[in-house]
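**Q** Got a predicted structure here, sequence first:
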Amino acid sequence: MKKHLLMLELNRGPSGIEYLKAAKKLGIFVTLVSFKPTHYLKMEKQLGSSILEYVDNILVIDTHHNINKLIDTIIEYNNIYKIDGVIGTYDLEMLQASLLAKNLGLIGTNPLAVEISRNKFLTRKALYESNIKVPKFALVNGLEEAIEFGNKIGYPCILKPVDGQGSDNVVLITSPEGFKEPIEFHRNNPIYYRGVKKYPKLLVEEYLEGPLVSVETISYQNEVYVLGITDRTVGKPPYFVAETASFPAKIDNEHEVIQMVIDALQAINFDFGPAHTEVIITEDGPRIVEINPRLAGGSISLMMNWSFGRSIHEEIIKMYMGMPFSFESKRRGIGAYLRIFSDKTGILKNIEGIDLAYQVPGIKNIYLEHELGDLVSHNPKGLADGLGVISAFGEDKEEIMKHLYEARSKLNIIVSSSR
């Protein structure tokens, strides 16, 4: 009898696609639980076929606004079709997935650890209380409190959503006046993707200078297995959108960074599953920026697969299903990506030259975030504002980056000021 996996929504990017392909390859019966299955129609171009070919059943349920009803509905479904594992792949559903697993008596991450990691204020507080170095921080309810704390820690400082993802609306504040516009934007735009309400308060914190890296880990039976480190370059302030990344990265103080991440995961009792923990390496040492209770998103997970010579997504599914798994690497190489941005703001009419870009040595994947007719911006405020990502694989990082920029030069992005 086939194993039965419940997938609670999906990451529409490469990571979500790889989870679907992995489950199909493993011969697992997949039920997708979604508030709006048509949300995933965009994935069909990247999959090369309908998403319906990768899932065996779809349950249309509100996955965000009534968690108790969601749990009760899935318990009833489990009574008819026994579920062997539950996986969430996107930030907004990670807590619900952990709660479902717990209520079904299945393997999953400690829900309290997920709740803490999904709230940047709670993460800061928990790590600070465990003597793990984090930026100076304060939870603020509005402009007056933000200015008060900004004046206390000095400028520049950072303003960010408490429960955000993808670097969306993380802003560098250089003066008290700089708080006004982003705070008003947050209040006037209270909904995330998928109709999820934003946490109303914001986080003000110390601005840290230094390289941004992330440590990719798997927690299992009180052990933390380190898959590797990802490095990044980010765009110019006031926003902090990742422009390039590579995996695996080598850094000078690797042991110190890894140990801090392991200590942080243990401090919040993150006991099971993948985590993507971001760290800024300052002159005074590393500081934890955030803990994400999931596999690294976007094209990073593709780069990990190429580097490991196997599907990390397959092994994670096996782990959640109680099947034998392994994260040992079969071979080594370096993956890297370059984010594609528009040169101007307007309506996306066409992207020409994709076939030419694929002909550049080392190019393995071109993932497009936007469809023709979408409004695109030359001033990105988050990862969702990028047009897409070009990813490559090879043995030498410098050579790979040259190939990425060469591939980008082959693309002709046509943007119009009107529809």
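**A** In hand now; what should we look at? Numbering: from 1, shown residues only.

**Q** okay, CA-based contacts and neighbour counts for the rest of this
**A** Noted.

**Q** All the helices of the stretch 51-200 of the chain, residue numbers only.
**A** Remark: helices assigned in the stretch 51-200 of the chain by DSSP state H, counting those that start in this stretch are 67-80, 94-104, 111-117, 120-129, 143-153, 180-188.

**Q** this is the other structure I want to compare:
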Amino acid sequence: MSNSCKTIVVGTTSDYIDLLRRKLPSKLFFVTSPDIRKKAREAAPEKSEELLCDLSSHDAVNAMIEHHILQYGLTLNGIACFDCESMLLASYVATHFALKYPSPEAILACRDKSLTRRMWHSREIATPESLCITSEEQAKHFFEKNLMPCVLKPLDGSGSERVFRCNTAMECQTAYNTICSFQKKPEVLIEMFVEGTEYSCDVIIEKNCSYPIRFTRKIHAPMPVFGTIMAYELVEFPRGNISQKSFMSMLVKAAHALGISNGICMIDFIVTENGVSLLEMTPRPGGDCLPWLIKKGMNLDILSMNIDVASQPEFHFHAPSGFTSLVGLKIHAHGDGKLKYIDSSRLMEDPRVREVYIKQKPGHLIKLPPEDYDSWNLGHIIFKPSKFISCEAQCMQLLSLLDIEIEEKRR
């Protein structure tokens, strides 16, 4: 591929930009928010590699991209996105430059959880019963009608951000008001809590087929922030009342219902006593520590694969030959304030540990959820779990070997 032929990466973070540049030198062109670059600790790309612009208007972004590629003599062979918040912009850019990517309608269907649920219910795809509500009274009524635990979440939230499990009508009302305090609109999704084991997976959708890339069991944190994922356990396939053939067919049907016909998708789902209940699907690979976990456990670079899928007219997936069951454990801060230091020396002595990645440096400012779900993420640990102790217990044990000091902010 010519050095002038680039794949656009829209609206990602500075650490991903730095990582992707090292993986795929001279192959990418980044469209980045100036705020991201201003706060970045990493070295900035060359001016030809990165366009800094306000990402709020897709028409303005398209015009600036046109000017940039003309100025530097670039051609475009594809577009990729790694962040939920930037997928709609990526879709508009793809449409403008005739690049392969899901349509704006498909992105909106994925981002709006209420719309996702309606589309899946219309195709008889198993997913929790839910309702888009606009008041705390509606939250109370939904609970009182069903008299079962409920989950409240933003319609367009990412992952476990501002997700609340509620066991009473009053808790539903409180959760509704908490979510609305962090957004400018009144719409919130309330759904029935589904009992089971939660998993996520990455798959490749190719027309009427789907191919599994990875499966991980989600390990929830033993803390008041419901939905917070502490770790991911890499598994060959979920346990329970589920067959791979029927599940992969289900994912094709679910993707088509949302308007997705090709590309890498990340799916969250729950394996119940009766089968599978889908939670969400989004046309990007999983984030957090998952790319590092997949690389260590499967020798597969899913970030580069996402670029290959975007840039190659005919991408042929070859399943990885190796597999090691590993766990990716996130390092979360335990309080608000300024990070003074992280010492991982005791942790590195543990024979289970395969990798420790410290993302933040001393001086980093931390705010805990629900205010901020990014700044408390300090890094991750990849480890080979013992067969004789639960993964949950091992996660807590390994985290106790970290020495973290945070200078709490003065009140």
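**A** Good, I have the coordinates. Owing to the predicted nature of the structure, the values given are computational and were not obtained by experimental measurement.

**Q** Got a TM-score for the pair?
**A** Comparison of the two superposed chains (TM-score structural alignment, normalised by the length of the second structure) gives a TM-score of 0.86, and 399 aligned residues with a C-alpha RMSD of 2.9 Å.

**Q** hang on, the earlier thing: between the helices of the stretch 51-200 of the first structure, which one is nearest to Ala267 of the first structure?
**A** Among those, the nearest to Ala267 of the first structure by C-alpha to C-alpha is helix 120-129 (6.6 Å).

**Q** which strand of the second structure spans the most residues?
**A** Across the second structure, the strand with the greatest residue count (assigned by DSSP state E) is strand 209-220.

**Q** so where is that strand in the first structure?
**A** Aligning strand 209-220 of the second structure against the first structure (TM-score structural alignment) gives residues 223-234.

**Q** Name the residue closest to the centre of the first structure, please.
**A** Gly297 (3.8 Å; C-alpha atoms, centre = their mean).

**Q** Tell me the secondary structure at that one.
**A** Classification of Gly297 of the first structure using DSSP: H, G, I helix; E, B strand; the rest coil returns coil.

**Q** Nearest residue to the residue in the second structure that it lines up against in space, ignoring adjacent ones along the chain?
**A** Following TM-score structural alignment, the counterpart assigned to Gly297 of the first structure within the second structure is Gly287. The shortest distance from Gly287 of the second structure to any residue other than its chain neighbours is 7.6 Å, reached at Phe82 (C-alpha to C-alpha, 6 or more residues apart in numbering).

**Q** Which position in the first structure pairs with the one you found?
**A** Per TM-score structural alignment, Phe82 of the second structure is aligned with Thr89.

**Q** residues contacting its match?
**A** If a contact means C-alpha atoms under 8 Å, 6 or more residues apart in numbering, then Thr89 of the first structure has Met7, Leu8, Glu9, Leu10, Asn11, Ser15, Gly16, Arg294, Leu295 as its contacts.

**Q** post-alignment, the helix or strand containing Lys318 of the first structure versus the second structure, mean distance?
**A** Using DSSP states H and E, Lys318 of the first structure sits in helix 312-321. Taken over the aligned residues, the distance from helix 312-321 of the first structure to the second structure averages 1.7 Å (mean C-alpha distance after the TM-score superposition for the first structure).

**Q** Downstream of that helix, the next helix or strand is which one?
**A** strand 334-340.

**Q** Appreciated, that's everything.
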